[in-house]
Structures are given as structure tokens and as C-alpha cells.
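Colleague: here you go, sequence then predicted model.
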Amino acid sequence: MTVTVRQGPSPLVVSFPHVGTDIPDDIAARMSGEALKLDDTDFEQPALYDFVAELGATTLTPRWSRLVIDLNRPPDNAPLYPGQNGTGLIPLETFDGAPIYADPPTEAETAERLETFWRPYHEALSEALATSIERHGYALLWDAHSITGVVPRLFEGRLPDLNLGTADGKACGPLVRAAAWAACEASDFTAVLDGRFKGGFITRNYGRPGWGIHALQMELCKHTHLADDPPARIDPARAGRLRPVLQAAMTGALAAIEP
């Protein structure tokens, strides 16, 4: 199984592209010990968003690690943020800049990983969105991510707590964008709209408000919901404070969609 899809009755589709932890043995054997710590994994996101089942959401969770292939990057590996440091379709460095491979994957291997690991997730996501359109006439795609608040290799300073991305408004309708942002802005968390993280491939590729698909990416700083002390784990008090904000952003965005 490459991707687990839990089908729900509502027009909400929640994508968790970076939660996978499995790595095929032949690939893992070539990776550094530092990479195999999987520190760049968003493993906690499904637990944080446990409330989406009550909203009737369809959820997609991949089996394979983002280090095998990044599901939120375009298949041609074009940079999402030209001129800024980032991670590619097959990451060659960790977020801290440590090398992942002594011998990086070849073009042929990259093409094979695209077919084996990347394409099935996107086929499942496309099908989930098509089902929502058929049933409701529209879909809200929420792409869920988390990141350490300070990553000097990727950005300067500290990120705001909540980083809402809509590809500068291209990936969703203006009322949807405003409603989701209003929930973030009204919270006690620091927040930014279309800042350093405007949305990755999933938000930009599938967000087609003219077709009824409204896409948003939420990049959360991990300190908003994880405990400070290792091992990384959900902090009940922090997550309890954050969940109502996320739910308000989702439900507000859904209510703002005009079929």
C-alpha cells in the first residue's frame, strides 16, 4: 500500500504528504545515519488533525518517507521558490544541510521513484477531489505540514506560528482565502498569509477555484503542538489550543465556497 485513503462524506479533503516513515531497504542502505533519523517528517500531523473525522473529511496519508520522494514537489523538479534554498523532488540534504547520499540517485532511479512512489499518491488525490466535485460541486483541499520554527538553511529568523499559503490567492477563491485567514488572524498565534511558504506543488497544482477546487497549505511551526523535550510528541495542552483555530479556518473556508 503506497497511500491510505479514508473516504469521508464532506467536500473537505486533507492531504498529509510528509507523514510517511517507511524507506525501502535498498534505498535506506545508501542513506546517511543522520538522514535516517527522519527529523524532517511531519509524523504528528494526523494526530493533530484528529478532529477532521468529525468534519467528514477524506484524508490521504502516504506510507513512504519524503526522503524517498517528496510528494509536494513537481515531477520535473522545478524550484518552488526560485532564488531561495529549498528541497527537491528527491532530497539530497536534510533541512540542516547534512548530505543524505554519498551517491545521489540517477535520472533513471528518479524516474522509477516517480512511477512507484509519487504517482500513486497523486492519482489517489485526483480521484478524491473528483469524487468531491461529483458529489458536492466543489472541494476544499487542505494540505497539512509542520516545520521547525528556525531553519537557517531555508529562511532567516523565526517563522510565524501559522503559515497559510494560497499561492498568492491563485489556489482558492478570495472569500475562501479571507475566511481561512480571518481565523488565523483572530487567534493568539502569530500568523502570516502567503509569506515564506505560499504553498507547494499540491496547493499550486490542484487549486483551481474556477473548477470548484479551492486549495490551501498550512505550515505549522512544530512548537505550536509538540512538546519541547525529545522524543518529539504531541503536547496535549498546546494541541488543544491549536485545534480550534485550525477547525475554524477549515469550516470558515468551507462556508465561504460558492458552488
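Modeller: Happy to help now that I have it.
Colleague: for the rest of this, base every contact and every neighbour count on C-alpha atoms.
Modeller: Fine.
Colleague: ok, D22 - contacts?
Modeller: Residues counted as contacts of D22 (Cα atoms under 8 Å, 6 or more residues apart in numbering) are R63, W64, S65.
Colleague: make CSV out of those residues and add neighbour count, distance to K198 and secondary structure.
Modeller: Output for the contacts of D22, formatted as CSV (neighbours: other Cα atoms under 10 Å; distance: Cα to Cα, whole Å; DSSP: H, G, I helix; E, B strand; the rest coil):
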residue, neighbour count, distance to K198, secondary structure
R63, 19, 25, coil
W64, 23, 24, strand
S65, 24, 22, coil
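Colleague: want to throw the residues you listed into CSV with distance to L36?
Modeller: Listed next are the contacts of D22 as CSV, based on distance: Cα to Cα, whole Å:
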residue, distance to L36
R63, 15
W64, 13
S65, 10
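Colleague: looking at these, which is nearest T251?
Modeller: Checking those against T251 with Cα to Cα, the nearest one is R63 at 27.9 Å.
Colleague: tell me what whichever helix in the chain runs longest is packed against?
Modeller: The longest helix of the chain (DSSP state H) is helix 236-256. On a contact count with 3 or more Cα pairs under 8 Å, 6 or more residues apart in numbering; DSSP states H and E, helix 236-256 meets strand 139-147, helix 174-185.
Colleague: quick one, which of those is packed in tightest?
Modeller: Of all the helices and strands packed on helix 236-256, strand 139-147 has the most neighbours on average by mean count of other Cα atoms under 10 Å, namely a mean of 24.
Colleague: next, the one to line up against it:
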Amino acid sequence: MTDPHDELDPPFDVLEPAHWRGPLVFNSPHSGFIYPRRFLETTRLDLPTLRRSEDTFVDELFAGVVARGFPLMRAFFPRCYVDVNREPYELDPRMFIGRLPSYANTRSMRVAGGLGTVARVVGDAQEIYGGRIPVDDALDRIETLYKPYHRALRRLLIRTHRDFGVAVLVDCHSMPSNAGPRDERPRADVILGDRYGTSCAPVVTDTLEVALRGLGYAVGRNKPYAGGFITEHYGHPATGLHTVQFEINRALYMDERRQLRGPGFGAVVADLAVVVERLAAIPVESLKPWRAAAE
């Protein structure tokens, strides 16, 4: 019997610099675009529709960090297949044939919205599957893709913290240029999510915002994206582990409808290099164990 994840070998990678320069770690968990054949055979949607849920090209936008001395981790599997920015078992029992484990979180807001660890919908609430899928299929995705991804990310952060005394994880994402057909208001260029000041020291978010505004970007904080599971789970500033979610507006760098790089792609890459340098200039001492304001 063939492995359903043969196309995903490896399912992710970590691009390490030749010489680690500081405590920054970059992660692109939603830029994966390799869709297992067996998955495509079960979905009722075409590939372009599925791909609208990707953070297309985000790993490429941040790829320059490696030459600057910082690691970049990136997924190759798509988020609509399994989403590593969720709890490991945020699952909707209505999706599956068979019983979920008793420890599954079936009542989260993300599950209710169809966007659990194994998503039910993409885009504007379009159902991915024509019917229920075996629960073992979902559990297999979690065991073979989700858990190895988080083990590797955890090792990366532990290594960084050991070598520098602190670690700063920048979780890199993209957002549609508007919220949907009922909301045509333009979004900010970048939204920074720090779980309302609890996932990183203020200097991290402040530095990013000042750098971006200085380059002419409109910046928001926490609304509508305060940070997902990765930001919440790995952000422990009281122990020197800082996490911030970085959401960039897709209209800045790509043609959203055709899913192609846009004329602004190169300029965004150049601006992000400036932003990364500002972040790298934060003194390590200011990132040492810090108590979140909410405590």
C-alpha cells in the first residue's frame, strides 16, 4: 500500500544560516502548496479554489533572512490539508466517519468556523469535501505531519534560546486584501499579532511597527489577527521566548486572483530586509525574561 504522503517527503524543511547571528527565528507554516493526490481525489473543489487558503509566496518573501544569519522554517503541505497553527486536535466530529478521541477539542471557535486542525472549509466558507472522511485519515495527518512539524519548531526554538539566552519567533502569514464580499474596506498593509501584549515583550512589536511605518506601510495590531496557536503556544516572554505573528496584505506583492507574483514583489522583499535588520538590532538584554502585562 502506498503512503498517502509520498509527495510530501520531506513535509517541511528548516533553512539554516551558515553562521547564526542572533535569536531571531522565522516560520512560514501556511505557504505549503504540495497537495497529496489522494486528498485531491476526495475534495469537491478545484485546485485554484483550494489554493486561496495558502499564504502564497510568504516563504519567498522572507527567504532572505537565511543569508542575514537567521533560520527559516517552512511547510510544504497546505494548511487546508492539516493546519499546524491550530491545537493538535481541534476537530469537528460532523466531518468524520468514526469517533474522535475523547481529548479532541470539538467546541473551539475555529472548529465552529470550519477551520480546525483539519479544515472543513476554505475561502468564503466553501466546503472542501463532498461527504464525511475517515477519522483515521485526520489522525494520520496529525501524527505524520503536524506533530513532526511542531517537534522540529520546538527544537529550533530550544537551540536558539540555549545559544542566545532568548528566542524571538516571527510567525509569517498573509491576508486577503479585503475580508470578503460583504466587506470591501481595504485592510492594513501589515497586522502584527502579539496576543494583546502577552506573547512577546513590547519592544518586539514596537520595533516592527516603527520600522514598517517608517517605510510607508499602514500597520494594525491584533485586529482581526491577534495570533493563532503558534503565537499563543510558543510565546512565553517571562522565560525569554517571544512570538509575534506577522500578517502581510497579499495585494502588496501578488495578483490574488491569478495567484502570481505582482509588480510589488521585489519592493516588499527589500523592505522586509530593512525590517528584519531593525528587529535584529534589539539588544538581547531587553528580551531577557519579562513578565507579561496580563499576569
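Modeller: Good, I have the coordinates. Just so it is clear, the model here is predicted, and its values are computed rather than measured.
Colleague: now the TM-score, please.
Modeller: TM-score of the superposed chains, computed with TM-score structural alignment, normalised by the length of the first structure, equals 0.88; 259 aligned residues with a Cα RMSD of 2.7 Å.
Colleague: could I get the helices and strands packed on helix 236-256 of the first structure as CSV with distance to D40 of the first structure?
Modeller: CSV is the format used below for those (distance: least, Cα to Cα, whole Å):
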stretch, distance to D40 of the first structure
strand 139-147, 8
helix 174-185, 24
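Colleague: where do the strands sit along the first structure?
Modeller: With strands called from DSSP state E, the first structure shows them at 3-6, 12-15, 58-62, 139-147, 162-165, 191-193, 213-221.
Colleague: let me have the ones you listed in a markdown table, extended by distance to F51 of the first structure.
Modeller: Shown next, in a markdown table, are those (distance: least, Cα to Cα, whole Å):
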| stretch | distance to F51 of the first structure |
| --- | --- |
| strand 3-6 | 14 |
| strand 12-15 | 11 |
| strand 58-62 | 12 |
| strand 139-147 | 13 |
| strand 162-165 | 18 |
| strand 191-193 | 21 |
| strand 213-221 | 16 |
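Colleague: closest to A255 of the first structure out of the ones you listed?
Modeller: Set against A255 of the first structure and scored by Cα to Cα, those come closest in strand 139-147, at 10.2 Å.
Colleague: what does that closest one contact?
Modeller: Contacts with strand 139-147 of the first structure, where a contact means Cα under 8 Å, 6+ apart, come from 11-18, 40, 42, 45, 129, 132-133, 202-203, 207, 212-222, 250, 253-254.
Colleague: who wins for proximity to D96 of the first structure among the strands of the first structure?
Modeller: Counting by Cα to Cα, D96 of the first structure lies closest to strand 139-147 out of these; the figure is 12.0 Å.
Colleague: what residue of the first structure matches up with R120 of the second structure?
Modeller: Using TM-score structural alignment, the partner of R120 of the second structure in the first structure is L92.
Colleague: actually, G228 of the second structure.
Modeller: Match for G228 of the second structure (TM-score structural alignment): G200.
Colleague: check contacts around the closest residue to that match other than its chain neighbours.
Modeller: Excluding the flanking residues, the one nearest G200 of the first structure by Cα to Cα, 6 or more residues apart in numbering is N72, at 5.7 Å. Going by Cα under 8 Å, 6+ apart, N72 of the first structure touches P17, L89, G200, F201, I202.
Colleague: closest one of those to G137 of the first structure?
Modeller: Distances from G137 of the first structure to the contacts of N72 of the first structure, taken by Cα to Cα, are shortest for I202, at 20.0 Å.
Colleague: ok, the closest one - how many residues close by?
Modeller: Neighbour count of I202 of the first structure, defined by other Cα atoms under 10 Å: 23.
Colleague: and it, how close does it get to L226 of the first structure?
Modeller: I202 of the first structure sits at a distance of 25 Å from L226 of the first structure (criterion: Cα to Cα, to the nearest Å).
Colleague: and the end-to-end length of stretch 4-11 of the first structure?
Modeller: Across stretch 4-11 of the first structure, the terminal residues are separated by 18 Å (Cα to Cα).
Colleague: tell me which residues in that stretch are buried?
Modeller: Within stretch 4-11 of the first structure, the residues that qualify as buried by neighbour count (16 or more other Cα atoms under 10 Å) are V5, G8, S10, P11.
Colleague: for A249 of the first structure, see how far away the residue nearest to the third one when sequence neighbours are not counted is.
Modeller: If I follow you right, that is S10 of the first structure. Nearest residue to S10 of the first structure, sequence neighbours excluded (Cα to Cα, 6+ apart): G56, at 4.8 Å. Per Cα to Cα, G56 of the first structure is found 15 Å from A249 of the first structure.
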